[in-house]
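Q: the amino acid sequence is not available; the structure is as follows:
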């Protein structure tokens, strides 16, 4: 597992809000944090340290974060902060912009500038859920004056690279229990590349990015496209290359440059097999025929599925389902 978890239920009621404030001061740039619900506070947070990048999925009762000039003089980690709102509404006053943010909205802030984040006027006790990201400004290969154009803007996590970024952030939280610490630095690099590519896309400066950043971001976009289309048996390298307006040779080169060294076809096969394996071990799908599960993952030929499954996992799909069903009892 990557990361640690905080639950307010694990702390005595009278200490919960103060404990949360101390945790937030260690997670983000020091802020003045207040809440109308401090006396009966509730929050949950997972802290994921991915190399120099910190990701913190959290849910909490409405509160306000204020960072003023005095706090900046006292301590400035010189970081950018990205927020993804998943549920609820937050307002932000930062860098001359004031706006409200709802589900799948994102914003960027700078720890070297004052900000005021909190619930809108008249908000009730509704819990706010989202994901925060902290990363050093020095790691963003975009000039500070250009990056400053993004501060406080309401950006969309519904489409394009913004949607891919939102999916990665929510996926990190969902899969954190199965992630290994050795994977943390790589995931941090992937996240930074996506952030950089997204910022450059919004600012129309993609051509100015380092080639390796563009390549890694393109690879992650391709992987997301493949995951979304694994059910299609016609998903092949030529189809993938055409969908991304790149040559087939460039597609193969992107995957060859990855440390895993897998070909595109091998990565597609492994993702399909892993999806089928998860479904075969799911008690809720025990009555679903094996060939139906295989077809859902783009593997319509039963004999071929059995052969590649046995090669990958050392047992047939039927034997694997029987064994996992027995272990679950």
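A: Cool, got the structure. Keep in mind that this is a model prediction, so the values were computed, not measured.
Q: okay, CA-based contacts and neighbour counts for the rest of this
A: Noted.
Q: neighbours of residue 168, how many?
A: Residue 168 has 18 neighbouring residues, counting by other C-alpha atoms under 10 Å.
Q: typo on my end, it should be residue 219
A: Around residue 219 there are 19 residues (other C-alpha under 10 Å).
Q: for residue 200, see how far away it is.
A: Per C-alpha to C-alpha, to the nearest Å, residue 219 is found 16 Å from residue 200.
Q: likewise for residue 21?
A: Residue 21 is 34 Å from residue 200, where distance means C-alpha to C-alpha.
Q: between those two, tell me which one has more neighbours.
A: Legend: neighbour count by other C-alpha under 10 Å for residue 21 and residue 200, higher for residue 200 (20 against 17).
Q: residue 83 should be in a strand, yeah?
A: Yes - assigned with DSSP: H, G, I helix; E, B strand; the rest coil, residue 83 falls within a strand.
Q: contacting residues for the closest residue to it other than its chain neighbours?
A: Leaving aside its sequence neighbours, residue 83 sits nearest to residue 132 (C-alpha to C-alpha, 6 or more residues apart in numbering; 4.6 Å). The contact partners of residue 132, by C-alpha atoms under 8 Å, 6 or more residues apart in numbering, come to 55, 56, 57, 58, 81, 82, 83, 84.
Q: let's see 6 Å
A: 55, 56, 82, 83 (C-alpha atoms under 6 Å, 6 or more residues apart in numbering).
Q: tell me which other helices or strands the strand or helix carrying the first one touches.
A: So the one you mean is residue 55. Using DSSP states H and E, residue 55 falls within strand 53-60. Packed against strand 53-60 by the contact rule (3 or more C-alpha pairs under 6 Å, 6 or more residues apart in numbering; DSSP states H and E) you find strand 43-50, strand 128-136.
Q: next SSE after that strand?
A: strand 64-67.
Q: what's that next one packed up against?
A: In terms of contacts (3+ C-alpha pairs under 6 Å, 6+ apart), strand 64-67 is packed against strand 32-34, strand 115-118.
Q: second one coming, line it up with the first:
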């Protein structure tokens, strides 16, 4: 089914992208993705302190020191669902347990761990589901994926077993110097006033705790959540979502950042609990067609992800030379990998 391919592919790509840079596991980040603190409204001086800290060359420790290493470790757990009347429903669940290591040396970057992906879809075309386990690894040249699990449809169930190797060049990617990214991102923000204006335009409030280093909490207002939903739906439907009416009054979307007193990144995290209804979506997800009288759309996204510094290490499998060299078009066409 085209719709489930799009849905599972989007969620899978999000899992891989987020999983490689989003983790948690220790006391700074709570199990729901929050970072505790005595927060207060951020003033311009606080915003400038945050921007300065993010641009600090020691954000990942002293990268010039001999034998430098900076590790990240953690987990993510997210559940997504979309349903429309009795004719369409889709679910995807993602879990991850991963490690990232930045270190002195030619490669400078490695990552590895485990991802799980479960998906189900029901529509007028039938039912499909997938239950996959993915072991991703990354070095300075390749993304490695060991995929196993099952795929089921009205035609029966099949097993999925793949070992894939994708060169960054084949995806049009270049491995960035992650130690340079924060300062590059900060430069795009401008000054404190520009940063505040960007937050306000997105419906985001910023609170801080500056008692030891700086912690920042970014909370989306109801309008901010609505705009985020409209943008997400815009990538799934062929109608203009900017004028959608959305009910999500009890939804929560928060992001956190913690930098310690030495200017070193401690954690980045997110808490999400969104339940939303689109009364008139003007789109039938079951047929993937524009429909003025389409049933209301029910959306749900719940979970957390976080990134935390830790004495992590990455241990690569010994059989990476047996992984099949593929490009992106090959991956998307693997039988059974996408439901």
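A: Okay, I see it. Treat the numbers as computed from the prediction; the structure is a model and nothing was measured.
Q: let me see the TM-score of these two.
A: Between these two chains, after superposing, the TM-score reads 0.19 (TM-score structural alignment, normalised by the length of the first structure); 117 aligned residues with a C-alpha RMSD of 7.1 Å.
Q: re the thing from before, so which of the helices and strands packed on strand 53-60 of the first structure comes closest to residue 238 of the first structure?
A: strand 43-50 (33.6 Å; C-alpha to C-alpha).
Q: what does the closest one contact?
A: With C-alpha under 6 Å, 6+ apart, strand 43-50 of the first structure has contacts from 2-8, 54-60, 184-185, 188.
Q: cool, stretch 275-282 of the first structure as well?
A: Stretch 275-282 of the first structure is contacted from outside by 321, 324, using C-alpha under 6 Å, 6+ apart.
Q: hang on, the earlier thing: can I get the helices and strands packed on strand 64-67 of the first structure in JSON lines including distance to residue 168 of the first structure?
A: Output for these, formatted as JSON lines (distance: least, C-alpha to C-alpha, whole Å):
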{"stretch": "strand 32-34", "distance to residue 168 of the first structure": "28"}
{"stretch": "strand 115-118", "distance to residue 168 of the first structure": "24"}
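Q: right, so the ones you listed: which one is the most enclosed?
A: Highest mean neighbour count of these: strand 115-118, a mean of 19 (counted as mean count of other C-alpha atoms under 10 Å).
Q: neighbouring contacts of it?
A: With C-alpha under 6 Å, 6+ apart, strand 115-118 of the first structure has contacts from 63, 64, 65, 66, 67, 90, 91, 92, 93, 94.
Q: most neighbours of all the residues you listed, which one?
A: That'd be residue 92 among the contacts of strand 115-118 of the first structure, by other C-alpha under 10 Å, with 24 neighbours.
Q: so that residue is in which element?
A: Taking DSSP H and E as the criterion, residue 92 of the first structure maps to strand 90-94.
Q: helices or strands up against that strand?
A: Going by 3+ C-alpha pairs under 6 Å, 6+ apart, strand 90-94 of the first structure lies up against strand 97-101, strand 115-118.
Q: and those strands: which comes nearest residue 34 of the first structure?
A: Taking C-alpha to C-alpha as the criterion, residue 34 of the first structure comes closest to strand 115-118 out of those, the separation being 9.3 Å.
Q: report the longest helix in the first structure, please.
A: Across the first structure, the longest stretch assigned as helix under DSSP state H is helix 184-203.
Q: flag every buried residue along the helix or strand just after it.
A: Downstream of helix 184-203 of the first structure, the next assigned helix or strand under DSSP H and E is helix 211-228. Going by neighbour count (16 or more other C-alpha atoms under 10 Å), the buried part of helix 211-228 of the first structure is 213, 214, 215, 216, 217, 218, 219, 220, 221, 222, 223, 226.
Q: now, among those residues, which is nearest to residue 322 of the first structure?
A: Lowest distance from residue 322 of the first structure to the buried residues of helix 211-228 of the first structure (C-alpha to C-alpha) belongs to residue 226, with 29.5 Å.
Q: ok, back up a step: and of the contacts of strand 115-118 of the first structure, the nearest to residue 319 of the first structure?
A: Nearest to residue 319 of the first structure among the contacts of strand 115-118 of the first structure, with distances taken as C-alpha to C-alpha, is residue 90, at 50.5 Å.
Q: check the gap between the closest one and residue 194 of the first structure for me.
A: Taking C-alpha to C-alpha as the measure, residue 90 of the first structure and residue 194 of the first structure are separated by 24 Å.
Q: residue 164 of the first structure too?
A: Counting by C-alpha to C-alpha, the gap from residue 164 of the first structure to residue 194 of the first structure is 8 Å.
Q: neighbour count winner among the two?
A: Between residue 164 of the first structure and residue 194, residue 194 has the larger neighbour count (other C-alpha under 10 Å), namely 25 against 18.
Q: please name the nearest non-neighbouring residue to that one.
A: Leaving aside its sequence neighbours, residue 194 of the first structure sits nearest to residue 217 (C-alpha to C-alpha, 6+ apart; 5.3 Å).
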